[in-house]
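Colleague: Give me a model of this one.
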Amino acid sequence: MPFALYLLALAVFVMGTSEFMLAGLLPAISADLDVDLGAAGLLTSAFAAGMALGAPLMAAAARRWPARPALLACLSGFAASHVIAALATDFELLLITRVLGAVSNAGFLAIALSAATTMVPANLRGRAVSILLAGTSAAMIAGVPAGTLLGSQLGWRSVFWVIAGLCLPAVLGVLSAVPRPSPAVELSVQNPSGPAPKLAAELAQLLRPQLAGTMVLAALVNGGTFAAFTFISPIVTVTAGMPEGAVPLALVFFGLGSFSGITVAGRLSDRHPLLVLIVGGPLLLAGWIALAALAEHPAALLVLVFTQGFLSFAVGSTLITRVLYAATGAPRMGGSYATMALNVGAALGPVLGGITLSAGFGQLSPVWVAMQLVALGLVIALAAQRLLGLRPRR
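Modeller: Modelled structure (predicted):
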């Protein structure tokens, strides 16, 4: 694998820390800005919505830009949004900064995903994606728990300052990783020596049932993950009765599970994607059921947090890889379609989880939301196996 992929993963680590860090900071933000916990969860949904909408818009706008200046511009916008967030004194402004930061993140990830698929042979796209997304899981292992600890000691605003500062080494990583001119936007995946398809042709790929259907499955699985993960803090402290210091520990367990899941899936998603989905999908559903049933027991909760991190990201990253395979007719926009699929779910899950919390259904209601979203995905996958390319046509 090219070393440049690992440097891009460094920047994804910084952005992933920002995307997931609110899971440990929501109670403090809720109290400081005087909003209820369910409403505070909208900060996660706002970020994901900005990612989902920003990915195709930024990818389309940057079609004729070399990748290096495009990636650096995205990092600059991302850093600026976090400086403003650290200074925000009301919830509405903080919400706006999350959307702006997400749009910058979306542009970066969409371009980086496209770059990753052009750095390796076609049959190794799954491994390239897994390396890039490993930056996200590393953020959950180290960045998010560290942010939670920092926020508990110095206040939640300090975490936003640190994220802004971490953009500097991320910039250095991009400068080292992406040469001039970058192949990410200059070459077509299918025909490197020829012109890339026009934007209309790439957008038309979204009408293909295999691409659109796989994006829906990825969104449902990721929606379940974010529905439960966003509100993990009250589950740990209220449902399981563990001290507040146990929240970073739970986040580390989830991060270790997600890293392991992405690593395993990266080895299998190119050659045996159906195996990952057939085995991992039902196990993921069973895991959410078990977590809802056993969350009052701290040891069982931590084991299941690790397990669900593993299964969620193994299944989710495999589906994202399948999105990239299905979007080979959109070499410049394919990365944005994968980003959309991830973040439509990341926006939907916390909204549904927050609604159930605000309606008084209890601390475990987001886990039940996760269960239902994954179950819906399994039903769709079973009903449309050939249409989605999950089973070869005769």
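Colleague: hey, let's count contacts and neighbours off CA atoms from now on
Modeller: OK.
Colleague: Look at the most centrally placed residue in the chain and give its secondary structure.
Modeller: Geometric centre of the chain, nearest residue: Leu342, 5.5 Å, by Cα atoms, centre = their mean. The assignment at Leu342 comes out as helix when based on DSSP: H, G, I helix; E, B strand; the rest coil.
Colleague: Name the helix or strand for the closest residue in space to it that isn't next to it in sequence, please.
Modeller: In space, and not counting its chain neighbours, Leu342 is closest to Ala219: 5.5 Å by Cα to Cα, 6 or more residues apart in numbering. Using DSSP states H and E, Ala219 falls within helix 209-229.
Colleague: Just to check, Ala70 is in contact with Arg64?
Modeller: No - with contacts counted by Cα atoms under 8 Å, Ala70 stays clear of Arg64, the gap being 9.8 Å.
Colleague: rewinding a little: please point out which parts of the helix holding Ala219 sit buried.
Modeller: For helix 209-229, burial by neighbour count (16 or more other Cα atoms under 10 Å) applies to 210-229.
Colleague: State the three-state secondary structure for Pro179.
Modeller: Reduced to three states by three-state DSSP, Pro179 is coil.
Colleague: show me the contacts for the nearest residue to it once chain neighbours are set aside.
Modeller: Spatial nearest neighbour of Pro179, excluding adjacent residues (Cα to Cα, 6+ apart): Arg68 at 7.1 Å. By Cα atoms under 8 Å, 6 or more residues apart in numbering, the contact list for Arg68 reads Val174, Leu175, Val178, Pro179, Arg180, Pro181, Ser182.
Colleague: The structure of the following sequence is requested for comparison with the preceding one:
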Amino acid sequence: MTDCTTADRSLVDRRIDPAQLSPATILLIEIALAAGGFGIGTGEFVIMGLLPEVATTYQVSVPDAGNVISAYALGVVIGAPIIAALAAKLPRKTLLLLLMGLFAIGNFASAMAPGFLSFTALRFITGLPHGAYFGVAALVAASMAPPHRRVRAVGRVMLGLTIATLIGTPIATFLGQLMSWRAAFFMVAAIGGLTVALIAIYLPKDEVAEGASIRRELSAFGRLQVWLSLAVAAIGFGGMFSIFSYIAKTTTDTAGLPTTMVAVVLALFGIGMNVGNVVGSRMADYSLNGTIGGVLAFNVVLMAIFSLTAHNPIMLCVCVFLTGCGFAACPAVQTRLMDVAADAQTLAAASNHSAFNIANALGAWLGGMVIAAGYGYGATGFVGSVLSALGLVVFLISVALEKRTSRR
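Modeller: This next block holds a predicted model:
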């Protein structure tokens, strides 16, 4: 059973009675929610492989075109808490339909954008529903699961995101390179539209929880444990992004592998994410805190080994796969946030994805600084090791304070 002292809190807000749903219906609901994650993951990462085509279309440099990635990430960071708070009085089904509808429209409009400024603005708008969707979808999945299987339910929803890195993004990238980068965003918009249809068909209508309000959701930010959990995500998992952001150059320049091997290394990372998601979800249902702390400690050692052995092609592939496995803690962190937020779960759950986008920016920035200082691409692993260690310290402080409060 979960070792979190507040493990039962996320079970209080059951807006959908799982007793009235068959296992097949619950599975279809989870598939519908995961489809949205698949679309979001594909839309977020496909642009990275199509930047040269976008730059050519709008006659800007590739670095300037990269600003659209930052615009999307900024939309995620800003949109998640704001939407979660403002939508406090909306049924979760209605909110999910609105969020995925906005995502689908945003991607369709992105594909039609006439100029670079409008394209950048549309990527920002499209990023707004990202965090809130995952947060609400996780809450719905957890509310339909028994206490000892909550994290696995959350993991199945997040499986859409991890599968996107392995299948959705490569397919969309290939389509974009074969036809036009605009075709890739039309594809993502279609996935968003399909998700809207699936949620509308399979997810039962739910009632708004009694006492739900913007003020109650904002109370999440008055809880120290919420801030500490967000800090664990924002700091502790920046190392994954420090390595991943520069993995292509590490593969070719440090390990000396041909450019054709970059796709293989990226695939290993994606496979690792999927393995980590499945295994980590099961581990966290037995020990939520143990999984988070264990993965962070594992990453401290692993990422240091990555830097020491990045010149070796075999070790590079092994370490990249295991770095992807670090995603094992993500469903656990999501669930812990839902626990410590008590009756302000929507805002806390959505903010988790803002924290992970901060981790993305922080890891890439610090990794870039180390590379610019002349330490080489392999040194990004040392950055990840330090960030993981800092995240572990924050997590241990969080657990110690939680135990102290529980004793009182």
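Colleague: so what number do they get for TM-score?
Modeller: The TM-score (TM-score structural alignment, normalised by the length of structure 1) is 0.85; 382 aligned residues with a Cα RMSD of 3.0 Å.
Colleague: picking that back up, hang on, the residue nearest to Leu342 of structure 1 packs against Thr339?
Modeller: No - contact criterion Cα under 8 Å: Ala219 of structure 1 and Thr339 do not qualify, at 9.8 Å.
Colleague: about what we covered before: check the alignment and tell me where the residue nearest to the centre of structure 1 lands in structure 2.
Modeller: Under the alignment (TM-score structural alignment), Leu342 of structure 1 pairs with Phe356 of structure 2.
Colleague: I'd like to know how far its match sits from Ile271 of structure 2.
Modeller: Per Cα to Cα, to the nearest Å, Phe356 of structure 2 is found 20 Å from Ile271 of structure 2.
Colleague: count of neighbours near Gly241 of structure 1?
Modeller: 15 (other Cα atoms under 10 Å).
Colleague: do the same with the one 3 residues further on
Modeller: Summarising burial for Glu244 of structure 1: neighbours were counted as other Cα under 10 Å, giving 16.
Colleague: likewise Glu92 of structure 1?
Modeller: 11.
Colleague: where exactly do the helices run in the stretch 251-400 of structure 2?
Modeller: Under the criterion DSSP state H, counting those that start in this stretch, helices of the stretch 251-400 of structure 2 are mapped to 261-286, 288-309, 313-325, 330-340, 345-372, 380-407.
Colleague: Relative to Ala141 of structure 2, which of the ones you listed is closest?
Modeller: helix 330-340 (10.7 Å; Cα to Cα).
Colleague: The closest one vs structure 1, average offset?
Modeller: When structure 1 is overlaid, helix 330-340 of structure 2 sits 1.7 Å from its aligned residues on average, using mean Cα distance after the TM-score superposition for structure 1.
Colleague: what residues does that helix touch?
Modeller: With Cα under 8 Å, 6+ apart as the criterion, helix 330-340 of structure 2 contacts 4, 6-10, 135, 138-139, 150-152, 154-155, 158, 225-226, 229-230, 233, 277, 280-281, 284, 288-289, 291-292, 345-346, 348-349, 352.
Colleague: could you give the angle of that helix to helix 224-236?
Modeller: Taking axes from the mean of the first three to the mean of the last three Cα atoms, to 10 degrees, helix 330-340 of structure 2 and helix 224-236 form an angle of 160 degrees between their directions.
Colleague: In structure 1, which residues correspond to helix 330-340 of structure 2?
Modeller: Under TM-score structural alignment, helix 330-340 of structure 2 corresponds to residues 316-326 of structure 1.
Colleague: from the chain's centre, how far out does that stretch sit?
Modeller: 13 Å (Cα atoms, centre = their mean, to the nearest Å).
Colleague: same question, stretch 292-310 of structure 1
Modeller: Using Cα atoms, centre = their mean, the offset of stretch 292-310 of structure 1 from its chain centre is 21 Å.
Colleague: Next, the buried residues of stretch 76-93 of structure 2.
Modeller: Applying 16+ other Cα under 10 Å to stretch 76-93 of structure 2 flags 76-85, 87-90, 92-93 as buried.
Colleague: and the residue nearest to Leu90 of structure 2 when sequence neighbours are not counted, which of the three is it?
Modeller: Distances taken as Cα to Cα, 6+ apart place Val208 nearest to Leu90 of structure 2, at 6.3 Å, with adjacent residues excluded. Assigned by three-state DSSP, the conformation of Val208 of structure 2 is coil.
Colleague: go on, the one 3 residues further on?
Modeller: Gly211 of structure 2 falls in the coil class when you classify it by three-state DSSP.
Colleague: aligned partner of it in structure 1?
Modeller: By TM-score structural alignment, Gly211 of structure 2 lines up with Ala196.
Colleague: ok, now which ones touch the residue nearest to the centre of structure 1?
Modeller: Ala52, Ala218, Ala219, Asn222, Ile320.
Colleague: and in structure 2, which of those remain?
Modeller: Retained in structure 2: Ala218, Ala219, Asn222, out of the contacts of Leu342 of structure 1 (criterion both residues aligned by TM-score structural alignment, their matches' Cα atoms under 8 Å).
Colleague: okay if I get those residues as TSV plus distance to Tyr325 of structure 1?
Modeller: Shown next, in TSV, are the kept ones among the contacts of Leu342 of structure 1 (distance: Cα to Cα, whole Å):
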residue	distance to Tyr325 of structure 1
Ala218	13
Ala219	16
Asn222	19
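Colleague: do you know how far the residue nearest to Arg282 of structure 2 when sequence neighbours are not counted is from Leu316 of structure 2?
Modeller: The shortest distance from Arg282 of structure 2 to any non-neighbouring residue, by Cα to Cα, 6+ apart, is to Arg152 (5.9 Å). Applying Cα to Cα, the value for Arg152 of structure 2 to Leu316 of structure 2 is 30 Å.
Colleague: What count of nearby residues applies to the residue mapped onto Val279 of structure 1 from structure 2?
Modeller: Correspondence of Val279 of structure 1 to structure 2, assessed by TM-score structural alignment: Gly294. Other residues lying near Gly294 of structure 2 total 13 when counted by other Cα under 10 Å.
Colleague: wait, doesn't Thr162 of structure 2 sit right on Gly270?
Modeller: Yes - between Thr162 of structure 2 and Gly270 there is a contact under Cα under 8 Å: 6.7 Å.
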